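Q: Here's a sequence, model it:
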Amino acid sequence: MFLHEKYEAVIGLEVHAQLATNSKLFCGDSTAFGAAPNTHISPVTMGHPGTLPKTNRKAVEYAIRLGLACGCAIEKNNYFARKNYFYPDLPKGYQISQHTTPICKGGHITIKTNGGERQVQLNRIHMEEDAGKSIHDLDDDFTCIDLNRAGTPLVEIVTEPDLFSADEAWQYVTEIRKLVRWIGICDGNMEEGSLRCDANVSIRLKGETKLGTKVEVKNLNSIRNVKKAIEYEIERMIQLVESGGTVQQQTRSFDASNDTTFAIRDKEEANDYRYFPDPDLAPFHLTDGHINDIRNALPALPNELIKKYRSAFGLNEYDAGQLCDEKETAVFFEAVIGHTNQHKAAANWILGPVRQYLNEKNMQLADLALDPSLFAALIQLVEEGKVNFSVASSKILPLLISENTSPLEIAERENLLQVSNANELETWVNDALASMPDKVAEYRKGKKGLIGLFVGEVKKRSKGKADPKIVTYLLEEKLK
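A: This next block holds a predicted model:
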């Protein structure tokens, strides 16, 4: 603990997000996941002489969409460069990327820390093509190459060295994944390689301003691995420096089987890549009108909605955050409150019974055929006291989902409407009290908490139809 108090970590992350286009960045080959190896390829992907790449317009739009969501400045004059480096799984022998003109500059991502919210500053977001996949465990003597992924469009989201713990990095990648899904540019499936992270980690004595020697941990394919790899590297560097060693700039990989990292090569410098403008790709210019059209088409972002739900609807921070955790949940909530002003009740229903139903059925909200107006009508039935919450959530909601019909009709048909008739309620109350005379005696001696037991007994005898407010009043009157 003493060693950790002497040092601070400084972390920069590079997150690669695969853009959700149907075709690759510079040709019409499919980007669909899971195809047989080397089937989504063409002469352009294979780098055959005489072929010419053409920029995917939708990929450019998606990159702008992300930049606007992050508050970046959008570069209007763009070109692609060749990054010359030995890629065994890119047949051209170079990668097409952006170098001096990243399409998005600056910007930030807001994360929550123990000290509250803060903005992690971005350096840039640029576009590039992905490499293929090298497979080392199919053949004992050879590495197998699958080029399906080669040429797939990526954006690389590069932070400043502005993260200071593994927990902050975990929060940051979580927010990035939520954002790219929210604005519809990437599915965020790290297990399929749609989102990958490289972590640049260094340490320095607290109070120093100069950055220490950094180590890059490549291709972290889960948020857990991002956190574990950074934790290990911080600990490794501190132990190395304290024992008199020197941190070497290098590229490392993460072993998820034991949560450690290992060196794979010395780190290249930027000039090793020998960037130059790609002569086969024309520069492209973005107009203000095009950028504004993309800006106007952006959905309301999670942080905006959280503030709205808290200020306008009186929701607490946790519930507002849960509603905005996935876009489908927020969209459904917005649709429901279009039919009712019971905002808190709608949030409670969605985060309670609806979420429980989805978990039990192993379903997603997008798969649920639940009409927002009918769901709002069910909420209204409960608020008006026509059915109680327990009956509505356990009996009416499943029927509403399967039948998609009026909740009032369901309640009437199933004899589930709440009874407020005094004579009928009094019968149930008398029967309940008569069935437990010893508890009645205890109540009258001061054990007032037993009122809940009596209410529960009436509820059981009425099969959930007794109005609990009137029942409680009747019980208290009879027990005086």
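
Q: going forward, measure contacts and count neighbours with C-alpha atoms only.
A: OK.

Q: Within the helices and strands, which one has the residue nearest the centre of the chain?
A: Closest residue to the average C-alpha location of the chain: Lys178 at 2.9 Å, with C-alpha atoms, centre = their mean. Here Lys178, judged by DSSP states H and E, is contained in helix 166-182.

Q: Which of the residues in that helix are classified as buried?
A: Neighbour counts over helix 166-182 (16 or more other C-alpha atoms under 10 Å) mark 166-173, 175-182 as buried.

Q: about what we covered before: from memory the residue nearest to the centre of the chain sits against Asp325, does it?
A: Yes - with contact defined as C-alpha atoms under 8 Å, Lys178 counts as touching Asp325 (7.3 Å).

Q: Roughly how far does the residue nearest to the centre of the chain sit from Val201?
A: Computed as C-alpha to C-alpha, to the nearest Å, the Lys178 to Val201 distance reads 24 Å.

Q: How about Ile185?
A: To Val201, Ile185 is 28 Å away according to C-alpha to C-alpha.

Q: compare with the first, here's sequence two:
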Amino acid sequence: MSAKLIQGYEVVIGFETHTQLSTQSKIFSRAPTAFGAEPNTQASAVDLALPGTLPVMNKGAVERAIEFGLAVNAHIAPHSIFARKNYFYPDLPKGYQISQYEIPVVQGGVVEFYLGDEKKSVRLVRAHLEEDAGKSLHEDFIGQSGIDLNRAGTPLLEIVTEPDMRSSDEAVAYAKELHKIVTWIGICDGNMQEGSFRCDANVSVRKPGGQLGTRREIKNLNSFKFMQQAIDYEVRWQIDELEDGRAIEQATVLFDPDTGETRAMRTKEDAADYRYFPDPDLPPLAIAPEWVERVRAGMAELPRTMAARFVADYGLPEYDATTLTQSKAMAAYFEEAAKASKQPKLASNWVMGELSRRINTGEATIESAPVGAAQLAALIGRIADGTISNNAARQVFDALWSGEGAQVDALIEAKGLKQMSDTGALEKIIDEVIAANPDNVAQFKAGKDKAFNALVGQVMKGSKGKANPQQVNELLRKKLSG
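A: Sure, this is the predicted structure:
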């Protein structure tokens, strides 16, 4: 759903994303965060809020929050406050969640990405540290429910956007870009199935130029496919409600992938319902400028910085550079192929084209691709020096991918794909074609370009497709002009 207006309504979308940080221990205790342990084997006395326990801040979680803030050009607050967010639910052992409210650690920032060829940006309101809750387990076959508190206290960075997105396509593109950022800098493993990257979409509709509509929050979207389906359904549902004269009630909803529908879970709470107040057990979080600079110095090259370098160093269009930096693996593959072949634009075209096409079909990942960057560079080199045509190069690539051989030159020889480079032999074929097609020659001299293309086709046929098309064009024009 990419149209900005649907049945005369504008779609307005904001995101809240819970990013599980990649620390070995929890945010306020030393309990491990490993996924998949037996229920309640990784819940410490601090996580359970037993009497006499006190939370102690995990320095690694703070540093990961700083890294994210630097990655999105946000302000890192020198002082931030932890608060208690009060609500009662079986998987929240303390009866409150330690979070940040008035003064978050990361303030502002922007996420930029492409939607097709159009560059988009989404403003961030904040990113704040908090602890995760436990998990309710429902065993329908025995009619019982249980609570697993292994996840309680796991460090989260909640990333909140402005309502800047105007379609499900844009929302998914934003979520993918955010996922790329947090996995690129290594603060999150990005595993959506395990709950490491959970997105909540706030969706509303309005008439163009009108006030923001009442939003409904779609919780815990754990795949990009379901994200798009859920938003599309919710938009249609809200428009139908309004068109039928019914008001939208603010609510939290869940998406059912089996039915493709959203359903209300509870009336949406406002901040006042949570009775936030500063946590008396935690002092303000102080982040000195020197700490921020140490974190900055230890960070890898960011995607946007690498993309700018690809434009400057390799002369790539901005779209190519942005696409090639979708993952570290793809960027590294391209750069190796570009340097080895000394043909960066050709390398970009092949990585974004033939290689990506096969990876997108699920045949392999870029890390496990049967054609390595060095092989692709060798292939590109043979295109650049005129040894083979683009069509022949695709045949060689297919052979490399299917394991017919590992050496580009050997495959070119074995398959007889080398372009004809003997000018004398090529001129002989051209002379024969000119002699056999006097009508086309006359039409070309009368100004009809189609006749020239027909003659080129005859020459290529005469060379059994091995002639260099560029060379054919040059020699044929020279002959006809003479």
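
Q: What TM-score do the two superposed chains give?
A: Once superposed, the chains reach a TM-score of 0.80 (TM-score structural alignment, normalised by the length of structure 1), with 471 aligned residues with a C-alpha RMSD of 4.2 Å.

Q: sorry, back to before: quick one: the aligned residue in structure 2 for the residue nearest to the centre of structure 1 from Glu112 of structure 2, how far?
A: Alignment note: Lys178 of structure 1 maps to Lys180 in structure 2; criterion TM-score structural alignment. With distances taken as C-alpha to C-alpha, Lys180 of structure 2 is found 11 Å from Glu112 of structure 2.

Q: One more: Ile248 of structure 2?
A: According to C-alpha to C-alpha, Ile248 of structure 2 and Glu112 of structure 2 sit 31 Å apart.

Q: Helices of the stretch 1-150 of structure 1, start to end?
A: With helices called from DSSP state H, counting those that start in this stretch, the stretch 1-150 of structure 1 shows them at 2-6, 57-69.

Q: And the longest strand anywhere in structure 1 against structure 2, how far off on average?
A: Assignment by DSSP state E gives strand 116-129 as the longest strand of structure 1. Strand 116-129 of structure 1 differs from its equivalent in structure 2 by a mean of 1.9 Å after superposition (mean C-alpha distance after the TM-score superposition for structure 1).

Q: got the contact list for that strand?
A: Residues from elsewhere that reach strand 116-129 of structure 1 (C-alpha atoms under 8 Å, 6 or more residues apart in numbering): 25, 60, 63, 67, 95-99, 102-112, 150-160, 162-163, 172.

Q: List buried members of these by neighbour count.
A: By neighbour count, with 16+ other C-alpha under 10 Å, those hold 25, 60, 63, 67, 95-99, 102-111, 150-160, 162-163, 172 as buried.

Q: picking that back up, check the mean deviation of the helix holding Lys178 of structure 1 from structure 2.
A: If you overlay the two and look at helix 166-182 of structure 1, the average distance to its match in structure 2 is 2.4 Å (mean C-alpha distance after the TM-score superposition for structure 1).

Q: Tell me how far Lys308 of structure 1 lies from Gly314 of structure 1.
A: 9 Å.

Q: cool, Gln380 of structure 1 as well?
A: Note on Gln380 of structure 1: its distance to Gly314 of structure 1, by C-alpha to C-alpha, is 18 Å.

Q: okay, these two: which has more neighbours?
A: Legend: neighbour count by other C-alpha atoms under 10 Å for Gln380 of structure 1 and Gly314, higher for Gln380 (20 against 13).

Q: OK, contacts around that one?
A: For Gln380 of structure 1, the contact set (C-alpha under 8 Å, 6+ apart) comprises Thr340, Gln342.

Q: Am I right that it is in a helix?
A: Yes - counting by DSSP: H, G, I helix; E, B strand; the rest coil, Gln380 of structure 1 is located in a helix.

Q: what residues does stretch 267-275 of structure 2 touch?
A: Arg84, Lys85, Asn86, Tyr87, Arg216, Glu217, Glu249, Gln250, Ala251, Thr252.

Q: Kindly recompute the last result at 7 Å.
A: Outside stretch 267-275 of structure 2, the residues that touch it by C-alpha atoms under 7 Å, 6 or more residues apart in numbering are Lys85, Asn86, Tyr87, Gln250, Ala251, Thr252.

Q: Okay then, goodbye and thanks.
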